[in-house]
Each structure stands twice: as structure tokens, then as C-alpha cells.
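K.L.:
show me the folded form of this:
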Amino acid sequence: MNAQFQTFLNAVKQQMKSKEGQKLVEKELLSHLNHSKQTVMKRGHHEEEAEKMAVEQMGNAVLLGQKMNKLHRERVDWWLVSIVGSLLLLSFAPFLFFDYQMNIYAQLISVSVSVLIIFTLMFIDYRKVLHYWKWFGLAAGFYMVALNVEGLTSMVNGRVFISILGMNISHYFLLFLLFITIVGLMSEKKWTDRKRIVWSLLLLFVFVRCFMLIPETMLAVQYIILFSTIVIFSNQNYKVRSWILWVLSGCIFFFAYLFVAFLPFSHRLENFISFLNPEASSNGSGYIYIMMKEVLSKAGLFGPKSELTNDLFLGHTELILVALTYHGGWILTSIILVIFAALSVRLLLAFKKMQTEKERLLMVGGGVLLLFPFVLNTLMSFGYAPFVGANLPFISYGGNEKLYYSFIIGFMLSVYRRKDVMINTEVEIDK
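P.N.:
Below you'll find the predicted structure:
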């Protein structure tokens, strides 16, 4: 590169804060300068004179650098940060209305750690993390093996958990490991179609089976939906996507078979009838639907209209929206639903701004993991879906799950922050 071009480019880059943006702009401007130089030389000018004229045509280097800095700077999605912050504040609402199993100090620690995770991940380059997607898959495999090691696990309500220092690890973290693994698998450029299909089949069958045996039925459903969504939005050719989607369809039937095989017929029939007609089994599984209906009927705009005869069941973490509706009123519930609606809209708008495949897959996958449990919990709370054990993100009881959702939000903020410095280029990642 000649001295005139180098001096001009250095002056432009001095006005820019983003190092990645500097690399991108230098590449683009150098291409323009060389093109202008060749055009001028064809008119009969000497090389040195052509270089000088090419630089002059680009205009003032300082002003151009300031303009490029605005276009290629790292941005924080403060709207998304504000929405998530509102949800974290609302997670304290249950403590205002009734005694909870988890004390307020544990909640403060949980929320503080969640905020720390979100902002830490936001400033970490998501591409450097995604570069090691195979290690995330390996970690998921070790997680699955650890579930079968005596001494590392504990049993809670018939479900197996990995226990570390007396604390049970939520299986949502296994879903997070698989999320990163699937995105890496679908966006890996060096793999052949055959290799990608084989590993997709392996990931599907092994971990759907794993979730069913824990058992975590809802996580199995969520995993299948997550995999399907990422495959659909990936840039893979028709052959790869059709193969994987056909297998996903097979997984759904396989999952349905396991559900039928592992539960007695009478129990399945009773649960289904209880949802359709709770009064038919008011002393059994229909009791929960009857009580939910009673609670909602006694909720006012700003609090309860009348006292409940039995409110012990409201302490269940999956019924947090029902409990908040009764104790805080329909106004509080409306605020929660509006905030989640704003989250949905914000994620959609952010997704439309993504330029690369990895960005799109991380955003759409994160959106599925955040919004699917919200929609299901809302439908379940108001009697439009059977009681299936879906928690309300950020608000339901449990510090483990807050940390899980914080990891997802942190990654999505990292993607958004770098979207304007990744246009039409692949910046080299330090390994």
C-alpha cells in the first residue's frame, strides 16, 4: 500500500472506536481507492498523480472517519436491557404478597448474579464462544453421563438432578449447552452435508431420550422446537434441512410413543379428562384447575376481591402468574403481559437487523427459549392449556432458572452489540 493511501486510511481509522469496524472500513476504502486510481490512470494520468486524485475524491478523512464511526460502532440494546431489568424487578413481587420458600436475601443474590452475567456476556465476543461449540456439545454429553453417576445426583419429586455442594443444577443448563451446540453445528462451514446430518440425528435421539428419562417432558418438547427452528432459519441446503426435519418429525412420534409407554393409560386418561372437565375429578387431578378458576374469579383490579379458603397451592412456582393475579390484581398481571409482549416485539425487531447466519440463529434460538415457556405458562395459568409444568421466565421461583435466562439474554445482547461491525465480512477470531 502506498504512503498516500496509508496516511488517508490512518486518519479515517483514528476517528473510529471499534477495531473490527476499522478493519472493515479499511478494506472497503482501500478497494474504492484502488478502483478510483485505476479509473484516473486510464484517463492518462501518472500513478502518483492518480493516487493523489483518488484520495481527494474520498473527501475529508476526519469527517469520513466520524461518519464511519457512527455506522460501525458497537451498540447496546438499551430497550432489551430495560425490559429484562423490569422482569427482574418484578421477580420480587411475590415477596410483597406472601411468604415464599426462598428468602429475600437469596433472591437479591440471584438477581445480582443474573445482572452480572448479562453485562459480562454482553461485552464478550459471542463468536469466540461459538468457536468452541464442540466443547459445549461435549459438556452436554458429560452432563448426561453424570446423571447416571451415583454420588453426583439427587432425586427430587421423582426427577434426577446433578447436585454440586448440595445445590441441584437445573436441567435448563443442559438445554443451553445444546442451544450453542446446535447453532455451531448448523453454521459450521467446513463440515460436509453427510457429517452434519449424522451428528444432527445423534444429538436429536440421544438428548430427547435423555430428557424423557430424567424425566423432563417440557424440556424435551422445547428441545425439539428449538432444533426445528434453528434448522429452518439456517442457510443449509434443501437436502440437509429436509433430512433433519423428517427426523424431527420422527422424534415427535418417538416422543409421543415414550409418553404413552411410560405412563399408565388410566393416568393419561384422567389428566386429559381433568383438563376438559375438572369437576369430573374434583378430588383428583381436576382439583388444580378448579382452584385456579376460583382464584382468578376472586381477583380484582388491584388485589383480591374476597378471601380464599385454601391458598397453599399458590406457592407452586408454575402458578406464579395465578398467584400474582390474585394478590396483585389484574393490573399487575396486565403489566407483566405487556412487558413480555414488548420483549417479543423487541426480539423480532432485533432479529430483522441481523446480517450473518450465526447472528440470526442465536437470536431466533434465544427467542424460542425465552418466549415458548412464557406463552405456555400464560395459557396454562388461564386454563387454555393443561398443567404441564412450564415456568414463567425470570419471575417464577428459582435462582437457577434466572441464571439460565440471563445467559441467553447476555448472548443476545452480545450479538446485537456487534451487528453493525459484521456486515459482509468475517473478522478473524483469536483462538
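
K.L.:
C-alpha only now, for contacts and for neighbours.
P.N.:
Noted.

K.L.:
which residues does the residue nearest the centre of the chain contact?
P.N.:
Centroid-nearest residue in the chain: residue 366, 2.0 Å away (criterion: Cα atoms, centre = their mean). Residue 366 makes contact with 408-409, 412 under the criterion Cα atoms under 8 Å, 6 or more residues apart in numbering.

K.L.:
may I ask which of those has the most neighbours?
P.N.:
Neighbour counts for these, by other Cα atoms under 10 Å, peak at residue 412, which reaches 28 neighbours.

K.L.:
surely that residue meets residue 364?
P.N.:
No - if you go by Cα atoms under 8 Å, residue 412 and residue 364 don't touch, sitting 9.4 Å apart.

K.L.:
follow-up on the earlier one: and the residue nearest to the centre of the chain, that's in a helix?
P.N.:
Yes - Residue 366 forms part of a helix when assessed by DSSP: H, G, I helix; E, B strand; the rest coil.

K.L.:
check the gap between it and residue 199 for me.
P.N.:
Here the criterion is Cα to Cα, to the nearest Å. By it, residue 366 lies 22 Å from residue 199.

K.L.:
got it, and residue 127?
P.N.:
21 Å.

K.L.:
and if you look at residue 330?
P.N.:
Distance, residue 330 to residue 199, by Cα to Cα: 48 Å.

K.L.:
who's more crowded, these two?
P.N.:
Legend: neighbour count by other Cα under 10 Å for residue 330 and residue 199, higher for residue 330 (20 against 12).

K.L.:
what helix or strand does the more buried one sit in?
P.N.:
Using DSSP states H and E, residue 330 maps to helix 320-352.

K.L.:
now residue 272
P.N.:
Assigned by DSSP H and E, residue 272 belongs to helix 265-276.

K.L.:
buried ones in that helix?
P.N.:
Applying a neighbour-count criterion of 16 or more other Cα atoms under 10 Å, the buried positions in helix 265-276 are 270-271, 273-276.

K.L.:
how about this one, so we can line them up?
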Amino acid sequence: MRALCWHGKGDVRVDTVADPEIKHPRDAIIKITACAICGSDLHLLDGYQPTMEAGDILGHENMGEVVALGSEVTNLKIGDRVVVPFTISCGDCWFCKKGLFAACDRTNPNADMAAKAMGHSPAGLFGFSHMLGGYCGGQAEYLRVPMADVGPIKIPDNVTDEQALFLSDIFPTGYMAAENAQIEHGDTVAIWGCGPVGQFAIRSALMMGAGRVIAIDEVPERLAMAEAGGAETINFAETDVYDELQARTKGRGPDSCIDAVGCEAAAHGAADAVMDKVKASMMLATDRVHVLRQAIMSCRKGGTVSVPGVYVGMGDKLPIGAAMNKGLTIKLGQTHVQRYTRPLLEKIVAGAIDPSFVITHPASLEDAPEMYAKFRDKEEGVIKVVMRPHG
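P.N.:
A predicted model of the protein is given here:
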């Protein structure tokens, strides 16, 4: 089959690789009908995520048609259209039973490696390094899905691939980010990053009753999409974000702040951001945490900072004193996707949201290396790339 493979920093290629096979009775094989490039895939492209190996297949936003099943998968049948959560979860461990699917205890075969870096291992993830399981991703013609009796969700015929695909990651991620922000009716919510997760966080915050959402970015197309979704906007290339947020909230600060950027935060002229970039280039730190610092400093006293943005290691000089003295709640985490897929699918079916709004660039799998570069470099208005491996 054809698959998009990582070969080193800045080097991804579409290669011919072996087809996946059933390895366990709880496996399924799906023929990928649609997959997407996620912002967190760019951390792999840029070399920030450790334990990648040449030839690893990327991609964790996947859906398709079931073409083979292990003997213990009884909830699916051949021919079903399914969306696959990016978190691989057993459904039966202590964490899964509590709905903490991204913390599954049983799906990372390299748990010891992850525990050395993090203290404990999270769940295995598709296409996201050997520290997180070494699982093949779905930017490919076919995908092996472990724990297929727990993760995949069947999609009704009246929902298109473009509407359903983002149940795999960015819609639940944006929704959980808003949920973690502990929004009360009428609250003001500031969201850093108007990429795909930020766009879903904007719409989710408004669905949860936010009175105002203020979205922060510098890319015109992303700011325009945020405004179309009901947000006010701040261009951080033109305005001091902290000062502007204080002015718009009469000095109190936003009730909740959402960091939908993560470890490769950019800024214009900010001394801390310049130092982050220098340290990362010299491998003195892994994460550029300018946005997280700014969110902590901007948030009102007693407010909440929610962090769906991906961080991979160490970041310097977080204002922990400010967070403590202001009494902030900080909630972070990979998304517990299986907790959200069914209720969010119901919102799609009911017409409450059409997630396809975020797609800007349909493409083929063979276009993947070019589209990765355009997405990373923010060229041609790229916000979300969806690829169809079979044309």
C-alpha cells in the first residue's frame, strides 16, 4: 500500500509499504476513505517529538470502511463506515472505566519508555512516536485498528466523510478544551491559536454559553474563519495581547483562557519568545511556551487556563507564582476521544454544527509532503487538509 512516512526532521515521503494485517482478535483493518493532517503532526515534521524512527507511518485523524475483523470484534461488520479515535484505549482498565481514555493503562507497549519521560505512560496513539506505542498511522491506504471493539464509531449514511472525520480528534479536542475551561453562562473566553483545534474550541465555547470569545492569531485566513464562527479577534502581530485583553475586559481579564497552540508558539519581538526559540534551537529546551505564559498572566484571578495544545517535553520560566497567587485552575491533557464521539456525532446529525467548515484544502495522499510544507509555512491559506488515499 501507499503511506506517508517520516524519514527525519522536515522529511516526509509517500512510500510503498506492507499492507497491515490482523495481529490480535480485537483488531480491525479499515480501508481509509479520508484522513487529515493535524497541527500536532507538524511537531513530528519539525523534529520536536522524540522517539520517531525512519519509516514510521504518520496520521491520527482517520476514517474508512471496515474490510477485515478479528474474531473478538462483534460490534462492527465488514463494510461499516467508521471514524477511529486517535487514542487507542482498551475500555476495561481503571482509567478507561473512569472515562479517562487517553490515560489507558494497557495500550502502550512501550510504557516503560514513556514513564521515564513522564512519570507514567498515557495511552498508545496512532502515528505519534515509539514512546507512545509505535503504532502505524492512517495517512495511508489501509490501517490496522487495535481495540476495534472500543474505539471506532459507526457513521450513518446521511453524514459525509467531511462532516464525520474530525470526530477522530480535533472536534472532541476543541470541545474538551472548552469543557476544561469551566465556562459559565456569559463568560469571556480567550483562545490562543485559530488553527483547526482553536476553531472548534471557539464554536464549542459558544455552544457552552460563553458570552464572548476572543480569538488570537496572526494569519488573516484563520482570523477570518474565527470571526465567521462568532469570535472577536486580536492579531498578535499588531497588538500587545495582554494589554488588549485587559482593555476589552475592563482590567479584570478573561474568565477562561485556552492555549490551542502548544510547543511551537510564535511571537513578534517578545523577549521570552525569542529566548524560547534560541533555547529550542540549541536543545536547551524542547517547548516554546510563550502562549502558556501569556495565558497565565492574562487570565482573571480565580479563572481557568485550559491547554489542548500539544507539549512534548520541557519549557522554561513558566510563571507558576502568578498562577498560584491568582488562584488559577489549569487543566491539560490529551483528549479522551471515546467520551465525546457519540454526543458530538449527535450534534452533527441534529445540524447543530457542520465540522466540514474547517476544510480548506482537499488533496490526495500523494500530495501529502507538499501539503505538510504548506500547512507548516501557513501558505495559500491552509487551515485544514483532508486527503483521500483512494482518490
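
K.L.:
TM-score of the superposed pair?
P.N.:
Superposed pair, TM-score by TM-score structural alignment, normalised by the length of structure 2: 0.29. Supporting alignment: 192 aligned residues with a Cα RMSD of 7.1 Å.

K.L.:
mind giving me the packing neighbours of the helix holding residue 330 of structure 1?
P.N.:
helix 78-90, helix 93-97, helix 287-297, helix 357-381 (3 or more Cα pairs under 8 Å, 6 or more residues apart in numbering; DSSP states H and E).

K.L.:
make CSV out of those helices and add distance to residue 4 of structure 1.
P.N.:
Converted to CSV, those look like this (distance: least, Cα to Cα, whole Å):
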stretch, distance to residue 4 of structure 1
helix 78-90, 40
helix 93-97, 63
helix 287-297, 74
helix 357-381, 37
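
K.L.:
of all those helices, which one is nearest residue 118 of structure 1?
P.N.:
Of all these, it is helix 78-90 that lies closest to residue 118 of structure 1, at 8.9 Å by Cα to Cα.

K.L.:
tell me which residues in that closest one are buried?
P.N.:
Buried, per 16+ other Cα under 10 Å, within helix 78-90 of structure 1: 80-81, 83-84, 87-88, 90.

K.L.:
repeat for stretch 178-191 of structure 1
P.N.:
Buried residues in stretch 178-191 of structure 1 (16+ other Cα under 10 Å): 178-187.

K.L.:
surely residue 163 of structure 1 meets residue 156?
P.N.:
No - using Cα under 8 Å, residue 163 of structure 1 is not in contact with residue 156, being 10.7 Å away.

K.L.:
which one of those two has more residues nearby?
P.N.:
residue 163 (17 against 9).

K.L.:
about what we covered before: among the buried residues of stretch 178-191 of structure 1, name the ones in helices.
P.N.:
Among the buried residues of stretch 178-191 of structure 1, the residues falling in helices (DSSP state H) are 178-187.

K.L.:
which among those residues gets closest to residue 217 of structure 1?
P.N.:
Nearest to residue 217 of structure 1 among these, with distances taken as Cα to Cα, is residue 178, at 16.1 Å.

K.L.:
isn't the closest one right up against residue 138?
P.N.:
No - between residue 178 of structure 1 and residue 138 there is no contact under Cα under 8 Å: 9.6 Å.

K.L.:
name the SS class of residue 168 of structure 1, please.
P.N.:
strand.

K.L.:
so what's the residue count around it?
P.N.:
Neighbours of residue 168 of structure 1 (other Cα under 10 Å): 17.

K.L.:
contact partners for it?
P.N.:
Listed by Cα under 8 Å, 6+ apart, the contact set of residue 168 of structure 1 reads 154, 161-162.

K.L.:
ok, now how distant is it from residue 140 of structure 1?
P.N.:
To residue 140 of structure 1, residue 168 of structure 1 is 16 Å away according to Cα to Cα.

K.L.:
also residue 19 of structure 1?
P.N.:
Residue 19 of structure 1 sits at a distance of 34 Å from residue 140 of structure 1 (criterion: Cα to Cα).

K.L.:
neighbour count winner among those two?
P.N.:
For the pair residue 19 of structure 1 and residue 140, the greater number of neighbours falls to residue 140 (21 against 13), based on other Cα under 10 Å.

K.L.:
so which bits of the helix or strand encompassing the more buried one are buried?
P.N.:
Here residue 140 of structure 1, judged by DSSP H and E, is contained in helix 133-146. Of the residues in helix 133-146 of structure 1, 133-134, 136-137, 139-141, 143-144, 146 count as buried by neighbour count, 16+ other Cα under 10 Å.

K.L.:
contact partners for the residue nearest to residue 193 of structure 1 when sequence neighbours are not counted?
P.N.:
Excluding the flanking residues, the one nearest residue 193 of structure 1 by Cα to Cα, 6 or more residues apart in numbering is residue 240, at 6.3 Å. Contacts for residue 240 of structure 1 were tallied using Cα under 8 Å, 6+ apart; they are 193, 196-197.

K.L.:
can you rerun that using 10 Å?
P.N.:
By Cα atoms under 10 Å, 6 or more residues apart in numbering, the contact set of residue 240 of structure 1 is 186, 192-194, 196-197, 200, 231.

K.L.:
which parts of stretch 201-217 of structure 2 are buried?
P.N.:
201-206, 208, 210, 212-217.

K.L.:
among these, which two are most distant?
P.N.:
Using Cα to Cα, those span at most 22.3 Å, a distance reached by 208 and 217.

K.L.:
that older thread, using a markdown table, lay out the buried residues of stretch 201-217 of structure 2 together with secondary structure and distance to residue 7 of structure 2.
P.N.:
Formatted as a markdown table, the buried residues of stretch 201-217 of structure 2 follow (DSSP: H, G, I helix; E, B strand; the rest coil; distance: Cα to Cα, whole Å):
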| residue | secondary structure | distance to residue 7 of structure 2 |
| --- | --- | --- |
| 201 | helix | 32 |
| 202 | helix | 35 |
| 203 | helix | 36 |
| 204 | helix | 36 |
| 205 | helix | 38 |
| 206 | helix | 41 |
| 208 | coil | 42 |
| 210 | coil | 43 |
| 212 | strand | 43 |
| 213 | strand | 40 |
| 214 | strand | 39 |
| 215 | strand | 35 |
| 216 | strand | 33 |
| 217 | strand | 31 |
